[in-house]
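Got a sequence here, can you build the structure:
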Amino acid sequence: MPQGLSRKFSIAPMMDWTDRHCRAFHRALTKRALLYTEMITADAIIHGDRARLLGFSETEHPVALQLGGSDPAKIAEAARIGASFGYDEINLNIGCPSDRVQSGRFGACLMQEPALVAELWSAAQTAAPDVEVTIKSRIGVDEQEPRAALFALVDACAAAGCRSFTVHARKAWLKGLSPKENRDVPPLDYELVRTLKRERRELEIVLNGGLRDLDHAMAESAGLDGVMLGRAAYQSPAILLDVDARIFAAPNPAPNAIAAVEAHIPYIEARLGEGVPLHAMTRHMLGLFNGVPGGRAWRRVLSTQAVRSGADASVVRAALAEIARPAADAA
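Down below sits the predicted model:
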């Protein structure tokens, strides 16, 4: 495992959300959490704009690349390319339930093909020997019995050499539920994930799925090797401010959310200078002050002004002033 990489706490790969600007913002809130890219298909990496798809800032380390695909040769090539960009981990997506993923025969539907998943893992690890390849899965799909499905997948991949598994603790229903419903409707089974760890103690097991906040995450992941937060971290990112102290016993990077935004502004200004539109960055920051006096004004300023042509970092400062004012008034 690369120096500085720990899976004790990570932020989940989320389509359309965890792009490089989101990850840079999260890095202003936690220096220790492992960050993940959105899932990127092997075909996109092989044939697409690699600089755009795979580029990231050095400040994002530790950062993992999540791959999707079902062709071992393509997964191997994508892993090799990803490793050349300097990612700290490569993760195989065996959990996404979207229609596009099903039509491409990867993601959660691969829960039904553990031997193929083991082959995919072996191909990726052989192609990128200096980067650990990990697996993120569900506990089953459709009519599968969760314990049997999860253990079959894990055991097949462990026999091939995989040692780290992140488990989203609910089934995916590929027939009858939308991708959005698959994030909420199937019941959670955290105990099954804990059982997996008790019975496969030599493996690294990380819990994911439906975790509301840091307290909930720490409670449910007791006895496991780590925990991964997804929507909670994205929609209420202020919860990340305590991760370094509570999870890693390390100093938090900022004393509060206001200081974190101020520390993040130089990144915003640098990207603006490269032609990145402001809203591409601030869209990930809207939930930072949820429940805080001025939080609604913060969201309004960013939502209405960051999309304007020529918008610059002064918009962020103006939005931040909406937060600072109630604090000053209270004093």
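
For the rest of this, base every contact and every neighbour count on C-alpha atoms.
Fine.

So residue 67 belongs to a strand, correct?
Yes - under DSSP: H, G, I helix; E, B strand; the rest coil, residue 67 falls within a strand.

got the contact list for the lengthiest strand in the chain?
In the chain, taking DSSP state E as the definition, the longest strand is strand 34-41. Residues from elsewhere that reach strand 34-41 (C-alpha atoms under 8 Å, 6 or more residues apart in numbering): 5-7, 9-20, 23, 53, 60-69, 93.

next one: stretch 142-157
111-115, 117-118, 121, 138-140, 165, 171-175, 192, 196.

centre of the chain versus it, how much separation?
23 Å (C-alpha atoms, centre = their mean, to the nearest Å).

just stretch 35-49 next, same as before
Worked out by C-alpha atoms, centre = their mean, stretch 35-49 lies 14 Å from the chain centre.

Return the set of buried residues in that stretch.
The neighbour-count check on stretch 35-49 (16 or more other C-alpha atoms under 10 Å) flags 35-43, 45 as buried.

Now do the end-to-end distance for that stretch.
21 Å (C-alpha to C-alpha, to the nearest Å).

And for stretch 225-238?
23 Å.

Give me the residues contacting that stretch.
With C-alpha under 8 Å, 6+ apart, stretch 225-238 has contacts from 7-14, 17, 26, 29, 166, 204-209, 211-213, 217-218, 221, 239-240, 257, 284-290.

PyMOL command for the buried members of these?
Those of these that count as buried under 16+ other C-alpha under 10 Å are selected in PyMOL with:
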select buried, resi 7+8+9+10+11+12+13+14+17+26+29+166+204+205+206+207+208+209+211+213+217+218+221+239+240+257+284+285+286+287+288+289+290
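
Now, the contacts of stretch 225-238 that are in helices?
Residues of the contacts of stretch 225-238 located in helices (DSSP state H): 26, 29, 217-218, 257.

Out of those residues, which two sit at the greatest distance?
Within these, 218 and 257 form the most distant pair, 21.6 Å apart (C-alpha to C-alpha).

Mind jotting down where the strands sit in the stretch 201-331 of the chain?
204-208, 226-229 (DSSP state E, counting those that start in this stretch).

downstream neighbour of whichever strand or helix holds residue 134 in the secondary structure list?
According to DSSP states H and E, residue 134 maps onto strand 132-137. Where DSSP H and E defines the elements, the next helix or strand beyond strand 132-137 is helix 146-160.

Following up with a second sequence; could you model it the same way so I can compare the two?
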Amino acid sequence: MKPAPPAAPPIDATSWRLSVAPMMDWTDRHCRYFHRLLSPHARLYTEMVTSAALVRGKQLRLLEHSQQEHPLALQLGGSDPHELAQAARFGAEAGYDEINLNVGCPSDRVQSGRFGACLMYEPALVADCVKAMRDTVSVPVTVKCRIGVDEQDDYADLQHFTETMLEAGVEVLVVHARKAWLKGLSPKENREIPPLDYPRVHRLKREFPQLVVAINGGITTVEQVQAQLAELDGVMLGRAAYHDPYILARLEHALYGTPLPGREDVLRRLQPYIEAELKRGTALKHITRHLLGLYQGEPGARGFRRTLSEGAHLPGAGWALIEQAMIPLQPAA
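Below you'll find the model as predicted:
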């Protein structure tokens, strides 16, 4: 009989005050390192990693990350409690601060694997998965879900799901404030077409005050984040943080009083990381694709993006290309 994991320390709700959503093909380790330079406090999430990839595929390389990325959560996709428990153990052993279960992704590929948003139809199964993971690891096991799926138009459905999660020991729930349509809408349309319902998430927090509730979906400005924090414990930014990453620095300044860094200062702090990765054989394009929005809305931003986009894939591309990209951004002498 395996020994039980050490007791988890009490949840600190403030740790979820600001976070960056798990986003497939975007929040890889290079993106997360860059985001950490912009926000020392934000909780960062990996792209979704399937439990099958870790347990059956033995792809433990997917857990690679830098110590500078913490606080850092591993998001898992799956629906087999035993397999998820093994995957969670791999994540905890790799040093992740949280294991998050995806109950929100609406893509057909995810549904065919019986995980993601379709699991909102099976709260008892989600509870079994959570219990299995909590019995295996001592780090927090959290859930990211939607406000509902398909014909689940009643608040009672979300209420029942939440009650079931609480009974399973969930202490942190991240809620994407849109319903997911599992048939007929693409993942992109599922991020835009179903209407946002922030009041439903606010009601959830009022009725379950013991639960740490963070909200995700359609939040793009510092003012909107502050308004949500008046109702909830945390805000998770998705596409806004990727396409305009400097918002993370603005939020860091507004929420924590951290001095606002210059964009060029952020890039120069990234230089040692880039040069180390180039020595490892990482192509520059895998890093610079995450930097394209740094000067969003600033004079010279288009030239910055063009220089990186056109040059980062070329053989031998290195830090000099980023220096070149910054030239149009320099103030006139």
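
Superposed, what's their TM-score?
In this superposition the chains share a TM-score of 0.95, using TM-score structural alignment, normalised by the length of the first structure; 324 aligned residues with a C-alpha RMSD of 1.5 Å.

quick one on the thing from earlier: where in the second structure does the following helix or strand past the longest strand of the first structure fall?
Where DSSP H and E defines the elements, the next helix or strand beyond strand 34-41 of the first structure is helix 42-47. Matched against the second structure by TM-score structural alignment, helix 42-47 of the first structure falls on residues 51-56.

So which bits of stretch 164-177 of the second structure are buried?
Judged by neighbour count (16+ other C-alpha under 10 Å), stretch 164-177 of the second structure contains these buried residues: 164-166, 168, 170-177.

which part of the first structure lines up with it?
Counting by TM-score structural alignment, stretch 164-177 of the second structure corresponds to residues 156-169.

Residue 205 of the second structure -> the first structure?
Superposed on the first structure with TM-score structural alignment, residue 205 of the second structure falls opposite residue 197.

For that match, grab the count of nearby residues.
By the criterion of other C-alpha atoms under 10 Å, residue 197 of the first structure has 18 neighbours.

what about it, distance to residue 207 of the first structure?
Using C-alpha to C-alpha, one gets 10 Å for the distance from residue 197 of the first structure to residue 207 of the first structure.

anything in contact with each of these two?
With C-alpha under 8 Å, 6+ apart, residue 197 of the first structure and residue 207 have common neighbours residue 224.

what's the first-to-last distance across stretch 324-333 of the second structure?
17 Å.

do the same with stretch 178-197 of the second structure
In stretch 178-197 of the second structure, first residue to last residue: 6 Å (C-alpha to C-alpha).

before we move on, what about stretch 294-306 of the second structure?
First-to-last residue span, stretch 294-306 of the second structure, C-alpha to C-alpha: 13 Å.

same deal with stretch 47-64 of the first structure?
20 Å.

list the buried ones in it?
54, 56, 60-64.

Give me the contacts around it.
4-5, 20, 23-24, 27, 32-37, 40, 45, 82, 85, 87-91.

quick one: it to chain centroid distance?
On C-alpha atoms, centre = their mean, the centre of stretch 47-64 of the first structure falls 14 Å from that of its chain.

returning to that earlier point: how far out from the middle of the chain is the strand holding residue 134 of the first structure?
So, by C-alpha atoms, centre = their mean, the centroid of strand 132-137 of the first structure is 13 Å from its chain's centroid.

Give me the mean deviation of it from the second structure.
Taking mean C-alpha distance after the TM-score superposition for the first structure, the mean distance separating strand 132-137 of the first structure from the aligned residues in the second structure is 0.4 Å.

tally of neighbours for residue 287 of the second structure?
Quick note: residue 287 of the second structure (other C-alpha under 10 Å) scores 21 neighbours.

ok, and the closest non-adjacent residue to whichever residue in the first structure pairs up with it?
The alignment partner of residue 287 of the second structure in the first structure, by TM-score structural alignment, is residue 281. In this structure, residue 281 of the first structure finds its nearest non-sequential neighbour in residue 21, 5.4 Å apart by C-alpha to C-alpha, 6 or more residues apart in numbering.

SS state for the one you found?
Going by three-state DSSP, the state assigned to residue 21 of the first structure is helix.

State the distance from the corresponding residue of the second structure for it to residue 186 of the second structure.
In the second structure, the residue matched to residue 21 of the first structure (TM-score structural alignment) is residue 30. As defined by C-alpha to C-alpha, residue 30 of the second structure lies at a distance of 27 Å from residue 186 of the second structure.

okay, those two: which has more neighbours?
residue 30 (21 against 15).

In the second structure, what sits opposite residue 31 of the first structure in the alignment?
So residue 31 of the first structure corresponds to residue 40, using TM-score structural alignment.

quick check, its match in a strand?
No - according to three-state DSSP, residue 40 of the second structure belongs to no strand; its state is coil.

which residue packs closest to it, ignoring adjacent ones?
Per C-alpha to C-alpha, 6+ apart, closest to residue 40 of the second structure is residue 252, 7.5 Å.

Report the contact partners of that neighbour.
Counted by C-alpha under 8 Å, 6+ apart, residue 252 of the second structure has contacts 38-42, 258, 260.

Translate it into the numbering of the first structure.
Using TM-score structural alignment, the partner of residue 252 of the second structure in the first structure is residue 244.

re earlier: would you mind writing the ChimeraX command to select the buried ones in the contacts of stretch 47-64 of the first structure?
To isolate the buried subset of the contacts of stretch 47-64 of the first structure in ChimeraX, counting by 16+ other C-alpha under 10 Å, use the following:
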select :5,20,23,24,27,32,33,34,35,36,37,40,45,82,87,88,89,90,91
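
out of the contacts of residue 252 of the second structure, who's nearest residue 316 of the second structure?
residue 38 (27.4 Å).

circling back: pull out the buried members of the contacts of stretch 142-157 of the first structure.
Applying 16+ other C-alpha under 10 Å to the contacts of stretch 142-157 of the first structure flags 111-112, 114-115, 117-118, 121, 138-140, 165, 171-174, 192, 196 as buried.

quick one: which of the buried residues of stretch 47-64 of the first structure is nearest to residue 307 of the first structure?
Once C-alpha to C-alpha is applied, the member of the buried residues of stretch 47-64 of the first structure that ends up nearest residue 307 of the first structure is residue 56, at 23.1 Å.

ok, now how distant is residue 312 of the first structure from residue 116 of the first structure?
Taken as C-alpha to C-alpha, the span from residue 312 of the first structure to residue 116 of the first structure is 48 Å.

Please apply the same query to residue 45 of the first structure.
21 Å.
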